[in-house]
Each structure stands twice: as C-alpha cells, then as structure tokens.
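Student: Below are the sequence and a predicted model for it; my questions follow.
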Amino acid sequence: MKILTTLITTTIAVFSLTACKSLPSYSSDYSQADQKIKGIPFNDAQAHDIGSRFVAAFNTLGTSNFVTQASSLYADQLYINDTLSQFSNKQELIKHFEGMNNRVSNVSVKLISATHHQDSAYIHWYMAYDFKMFGRTKTMASYGISEIKINSNQQIIFQQDYWDPANGLYRSLPVFGGAYKWVLPFKKS
C-alpha cells in the first residue's frame, strides 16, 4: 500500500509540474511547413497508392522489418507531427520509430479511405495494437487521418496525423489512465 501511495503521489506531482510547462502550439509549425513544403499533385490512384504503402509499412510495426519498411517510406528532410511528437529529419524520426517498435506488438492497420486535394493525400486509417508499459501489455485502438505530401521519389516529405490520443492511448495506460480519466473524464450521452 505504501508503494502505491508513493506511486500515486509521484504521478500527481509529475502531472502538476508538467502542466506548468509552457509548450508552443504546433499550429504555427504546421502552417509554416504546409506553406513551405510542396509535394507532387495527387490523383485518385496516387492517393490510394501512398495510403496502401503507409498502411503496409505500419502493419510491420513491432517486427524486425518495421524500421526498414518505414525508413524507405520517408524522405531525409521532412515535417511530421504524429500528435505526440514532431520531426524535421528522417534520422530523428527513425530513432522514434525504433523506440515505438520495442513497445508494441500485434499491430493491425487498415486503410479505410484515401482522398486528395492538390498535393495532399488524406489517409483515413484504423490501428489496433498491444502496447507494453510498466511490465503490462494493453490492447489499444484508434481511428485517425494522416495528411501526407510526397516528393517525386514517392517518399513522404510532410505528414500531419489527426487522431485522438486521449481515447486512443492515454485513458488506456496503466496507472496514468486512471489519473487521466479522473482529471478529464469522457462523457457520453
């Protein structure tokens, strides 16, 4: 019981301290990247192709093939915001992917639809996976949309993910999920 009380107190203290930290909004970074980074214009087939390649690469997440698959999908210089992290070069993105790869297994990603407007493809996806944290594994799932721009080599140069990390991740985490649900309860009528 003493360990649990210490863990809860520490968690609340960490949440309190991080809540005080001021972080800039990603909106200005997104706006600048969207204006600066121009991809090739899409047609229906190209939008579907990048959606299929994107889903195929992420279906290998949690396996030894993932980092290689993902690496071939992205250009060296890029803008990517996956809602939890932001990257401007492939080297840092791949480090992030290596860390993700060690925490997940049993990944299933499905392509729901692929649409486009000018040089942006909008990839609507569903992802389910097992996530390891604190020695426990939890099955999680989320729907999302990724706005993607590609270069003439068919590599991703711009990606902005839109998904709900509150319901797709935070509420499901051991220990943290309970605190998150308490602070920001989900209401359904």
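Tutor: That came through, no problem. Residues are numbered from 1 along each chain as shown.

Student: C-alpha only now, for contacts and for neighbours.
Tutor: Noted.

Student: From residue 136, how far out is residue 117?
Tutor: 42 Å (CA to CA, to the nearest Å).

Student: What of residue 71?
Tutor: Per CA to CA, residue 71 is found 29 Å from residue 136.

Student: Of those two, which one has the most company?
Tutor: The neighbour comparison of residue 71 against residue 136 (other CA atoms under 10 Å) goes to residue 71, with 17 against 10.

Student: give the contact list for the residue nearest the centre of the chain.
Tutor: Nearest residue to the geometric centre of the chain (CA atoms, centre = their mean): residue 82, 3.7 Å. Residue 82 makes contact with 159, 160, 161, 162 under the criterion CA atoms under 8 Å, 6 or more residues apart in numbering.

Student: Go again with 7 Å.
Tutor: Residues counted as contacts of residue 82 (CA atoms under 7 Å, 6 or more residues apart in numbering) are 160, 161.

Student: which stretches of this structure form strands?
Tutor: Listed in chain order, the strands of the chain (DSSP state E) span 74-81, 86-89, 104-117, 120-133, 136-150, 156-163.

Student: on contacts alone, who are the packing partners of the third one?
Tutor: When contacts are defined as 3 or more CA pairs under 7 Å, 6 or more residues apart in numbering; DSSP states H and E, strand 104-117 sits against helix 44-58, strand 120-133.

Student: Against that first model, consider the following:
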Amino acid sequence: MTNQATTETNTLIDDFIQLYQALNKDNLHLLSQVYDDSISFTDPMHQIKGLESLTQYFAKLYKNVKHIQFEIKEVQQDANQAALFWQMEYSHPKLNKGGLIRVDGMSQLKFNDKIYFHRDYFDLGQMLYEHLPCMGGLIRMLKDRAAK
C-alpha cells in the first residue's frame, strides 16, 4: 500500500465518521459523499441495496429521533476495509419515555473509492426492545432469569 492510498483511505474513513456525527433527517443527501450508488447495507433489522433505498431507510429511522450522536471508540483499517467500534446515543419520544438510550456497536466497511459494503452489528434489544413500554419489562425479567 502506498502512502497516497493510505491517505485516501484515511480521508474516506474520516469523512464517514464526520458524516455520521452530523447526520440528521435534513442532510441525508450527504450520504452520497461516502457511499457508492450500489451500496449493500445490513443491520439487525434490514438488508438494503442501493443508495436511494438506503437514504429512504435512514429518512424513516431519523424521522422522529430527537437526538442522535455517535462516539467512535476505535478504528481498525487497511487498504480496502475498516472496522469501527462505536457507541450511539439517541432519544426517541416513544422509547424509554423519551430519555437517552445508549447502544454499543460495530460497523464493518468495505470500500474502493467509496464504501460499497456496510454491515452494522449491535444488540437490537439494547437499541429498541428493552425500551418499549410492555416488552421492555418482559425482556429485563427474562435476562434476570437467564443470569441466575
């Protein structure tokens, strides 16, 4: 890997991090700065193909989010892939009585000039289920029983 390739890789990953730290429902058009038009995106809830579909997916996710912030804990990368370990903090009026929710996760990215593969790994219970009014109590009870 040449120094130029290293610099381009670092710039893309830095741009990705900056984008996610500023991303909201009003600037989703910025996704095209880091993602390839044929992006393959997977998380525990969905599998998305294409930049237009990804933008629509994020528009639905961000529609009612009152606050969202990503803290990048660690980045491991080489010439054509990276792993980012992060903590997301967000609030949604229908979850956790509108209070802050923290979720630990990891993103696997593959790229050339732009990112063409993005897979997120996180605990969907930590992000969503545990904070639903009826289901949250049941999940906490099940976790308590499993721990005994």
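Tutor: Received the coordinates, thanks. No experiment lies behind these values; they were computed from the predicted model shown.

Student: how much does stretch 8-18 of the second structure stray from the first structure?
Tutor: Mean deviation of stretch 8-18 of the second structure from its aligned counterpart in the first structure after superposition (mean CA distance after the TM-score superposition for the first structure): 3.5 Å.

Student: how distant is that stretch from the center of its chain?
Tutor: 15 Å (CA atoms, centre = their mean, to the nearest Å).

Student: Ok, stretch 32-50 of the first structure next?
Tutor: 19 Å.

Student: Can you report how many residues lie near residue 130 of the second structure?
Tutor: 19.

Student: I'd say it and residue 141 touch.
Tutor: No: counting by CA atoms under 7 Å, residue 130 of the second structure does not reach residue 141; the two are 10.4 Å apart.

Student: Report how many residues lie close to the equivalent of residue 82 of the second structure over in the first structure.
Tutor: Under the alignment (TM-score structural alignment), residue 82 of the second structure pairs with residue 121 of the first structure. Residues contacting residue 121 of the first structure under the criterion other CA under 10 Å number 28.

Student: And residue 29 of the second structure, by the same measure?
Tutor: 12.

Student: again with residue 76 of the second structure
Tutor: 10.

Student: Contact partners for it?
Tutor: 82, 83, 84.

Student: can you tell me how far residue 179 of the first structure sits from residue 139 of the first structure?
Tutor: For residue 179 of the first structure relative to residue 139 of the first structure (CA to CA), the value is 19 Å.

Student: and if you look at residue 115 of the first structure?
Tutor: For residue 115 of the first structure relative to residue 139 of the first structure (CA to CA), the value is 29 Å.

Student: Residue 98 of the first structure now?
Tutor: 20 Å.

Student: what sits up against stretch 174-186 of the first structure?
Tutor: 170, 171.

Student: roughly how far out does that stretch sit from the chain middle?
Tutor: Centroid displacement of stretch 174-186 of the first structure relative to its chain, using CA atoms, centre = their mean, is 20 Å.

Student: Enumerate the positions of it that are buried.
Tutor: 174, 176, 177, 179, 180 (16 or more other CA atoms under 10 Å).

Student: Out of those, name the ones that lie in helices.
Tutor: 176, 177, 179, 180 (DSSP state H).

Student: surely residue 77 of the second structure meets residue 83?
Tutor: Yes: the pair residue 77 of the second structure / residue 83 is scored as a contact, 6.2 Å apart, by CA under 7 Å.

Student: Looking at these two, which is more packed in?
Tutor: residue 83 (19 against 16).

Student: Does the more buried one touch residue 73 like I think?
Tutor: No: with contact defined as CA under 7 Å, residue 83 of the second structure does not count as touching residue 73 (10.8 Å).

Student: I figured residue 92 of the second structure hits residue 63, correct?
Tutor: No: counting by CA under 7 Å, residue 92 of the second structure stays clear of residue 63, with 9.7 Å between them.

Student: More neighbours: these two, which one.
Tutor: residue 92 (18 against 12).

Student: Can you tell me what that one aligns to in the first structure?
Tutor: Aligned partner of residue 92 of the second structure by TM-score structural alignment: residue 131.
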